[in-house]
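Undergrad: Here is a sequence with its predicted model. Questions after.
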Amino acid sequence: MAYLLVCSLFLAVGVFAADPELVSDYAADPTATNASFFTFTAFHGDVTAAPGTFMVRKASLVEFPGLTGLGVSMAQLFFQPSSVNPPHIHPRASELLYVLEGSLAVGLVDTTNKLFVQKLGTGDAFVFPKGLVHFQFNEGQYAAKAISAFGSSNAGTVSIPATIFGSGIDDQVLSKAFKVGIDTIQTLKAAFAVKS
């Protein structure tokens, strides 16, 4: 009996950790909906990122309300040479990255602190499991483009460097955690300070 109770609790937690389940075909009034509700046009045209930078265009719940309750989203990624999508996590979704053009070095760190790194070329794909720290880096001399698909309409992104050094965590806490001087922490914080 206790076993069944524990299993029921785990199932309930799993339900709350996912996108809300739809009770209709889609999250809109069918009488007031047309094909535009299901169409996203913000991926038109190429983006030219500044030298050494990374840029992303998202099609998630915020940008595309038609995704409500569907459990999917995507993003276009643009990498100039020597640019990086810094270590980050998606707390609500796994990510499937597909390289459209160029090459990328990708990596993820699992919960045992094991690093997995792979070099990807045009046409290659790589999966990043939900909640694991991962990154992409264009170590080549040409621009690279990729597309990512997510198993949530709102995957969320937590950038590790920006979160740690740009969130206002006390200098002493970070100094002790990283075993470096407060001057080093302040230098890192200055790099992530929000410019007004």
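TA: Here it is on my side, so go on.

Undergrad: Only C-alpha atoms from now on, for both contacts and neighbour counts.
TA: OK.

Undergrad: List the contacts of the closest residue to residue 87 other than its chain neighbours.
TA: Distances taken as CA to CA, 6 or more residues apart in numbering put residue 135 closest to residue 87, at 4.6 Å, once the chain neighbours are dropped. When contacts are counted by CA atoms under 8 Å, 6 or more residues apart in numbering, residue 135 is found next to 84-88, 106-108.

Undergrad: Just the element for residue 135, please.
TA: Residue 135 belongs to strand 133-137 when assigned by DSSP states H and E.

Undergrad: Would you check how far apart the residue nearest to residue 87 and residue 174 are?
TA: 22 Å (CA to CA, to the nearest Å).

Undergrad: Check residue 60 too.
TA: Residue 60 is 33 Å from residue 174, by CA to CA.

Undergrad: Between those two, which is the more surrounded one?
TA: The neighbour count for residue 60 versus residue 174, taken as other CA atoms under 10 Å, is higher for residue 60 (23 against 18).

Undergrad: what's the closest non-adjacent residue to the more buried one?
TA: Residue 60 sits nearest to residue 73 (CA to CA, 6+ apart), 4.9 Å away.

Undergrad: this is the comparison structure:
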Amino acid sequence: MLLCLVHLHLNGLGLSIAQLDLALSGVIPMHTHPGASELPLVVQGSVITAFISSVNKFYLKKLKRGDLMVFPQGLLHFQINSKGRKAISFASFCSPNPGLQITDFVLFANNLHSTLAEKATFLDTATVKKLKVVLGATS
């Protein structure tokens, strides 16, 4: 669970920074920033980070205090707290408006008809309906 997200725009500098506080076993789910690359720096705890390249290769790294990783613009990535205590990191973005698309919400928390979601994701009817209910979809 993500405890806290503070996002600061640095007016006129073309940058933004977010503080990410991850609870025990906390997860920042698979997502992308269509408008910027991300550079997370862990300042407390330990975080498992990964992104998927445009040729579907996973790049996985366990970050400890002082470590950082680059998530290239537009690529899917996630973060998981890997220790038994709260983890804190700061994510810098090369844009004041990096955007955010959380994959599960993009696919299932919308008004896309379930039959189209099934075809687009290769999931069965029951799974799509369950995900839509859990994520608050309108159809």
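TA: That came in fine, so what should we check first? The shown structure was predicted, so the numbers you read here are calculated from the model rather than taken from an experiment.

Undergrad: Now, the contacts of residue 135 of the first structure that are in strands?
TA: Under the assignment DSSP state E, the contacts of residue 135 of the first structure contribute 84-88, 106-108 to strands.

Undergrad: count of residues packed around residue 66 of the second structure?
TA: Neighbour number of residue 66 of the second structure under other CA under 10 Å is 12.

Undergrad: no wait, residue 71 of the first structure
TA: By the measure other CA under 10 Å, the count of residues near residue 71 of the first structure is 21.

Undergrad: Show me what it aligns to in the second structure.
TA: Alignment note (TM-score structural alignment): residue 71 of the first structure maps to residue 14 of the second structure.

Undergrad: got a list of what that match touches?
TA: 94-96.

Undergrad: part of a strand, is residue 128 of the second structure?
TA: No: using DSSP: H, G, I helix; E, B strand; the rest coil, the secondary structure at residue 128 of the second structure is helix, not a strand.

Undergrad: Residue in the first structure paired with it?
TA: Mapped onto the first structure by TM-score structural alignment, residue 128 of the second structure lines up with residue 185.

Undergrad: From residue 192 of the first structure, how far off is its match?
TA: 11 Å.

Undergrad: more crowded one of these two?
TA: Comparing residue 185 of the first structure with residue 192 by neighbour count (other CA under 10 Å), the higher total belongs to residue 185, at 19 against 16.

Undergrad: that older thread, if I align to the second structure, which of the contacts of residue 135 of the first structure are still contacts?
TA: Comparing those with the second structure on both residues aligned by TM-score structural alignment, their matches' CA atoms under 8 Å, the contacts found in both are 84-88, 106-108.

Undergrad: for stretch 132-152 of the first structure, which positions count as buried?
TA: Buried positions in stretch 132-152 of the first structure, judged by neighbour count with 16 or more other CA atoms under 10 Å: 132-140, 143-152.

Undergrad: typed the wrong thing, it's stretch 97-112 of the first structure
TA: Neighbour-count burial for stretch 97-112 of the first structure [16+ other CA under 10 Å]: 97-109.

Undergrad: again, but for stretch 116-132 of the second structure
TA: 117-118, 128-129, 131-132.

Undergrad: Could you dump these into CSV and include distance to residue 21 of the second structure?
TA: CSV is the format used below for these (distance: CA to CA, whole Å):
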residue, distance to residue 21 of the second structure
117, 32
118, 34
128, 30
129, 31
131, 26
132, 27
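
Undergrad: and which of those is nearest residue 68 of the second structure?
TA: For those, the residue nearest residue 68 of the second structure by CA to CA is residue 131; the value is 32.7 Å.

Undergrad: wait, what's in contact with the closest residue to that closest one other than its chain neighbours?
TA: Nearest non-adjacent residue to residue 131 of the second structure, counting by CA to CA, 6+ apart: residue 108, 6.2 Å away. By CA under 8 Å, 6+ apart, the contact set of residue 108 of the second structure is 117, 128, 131-132, 135, 137.
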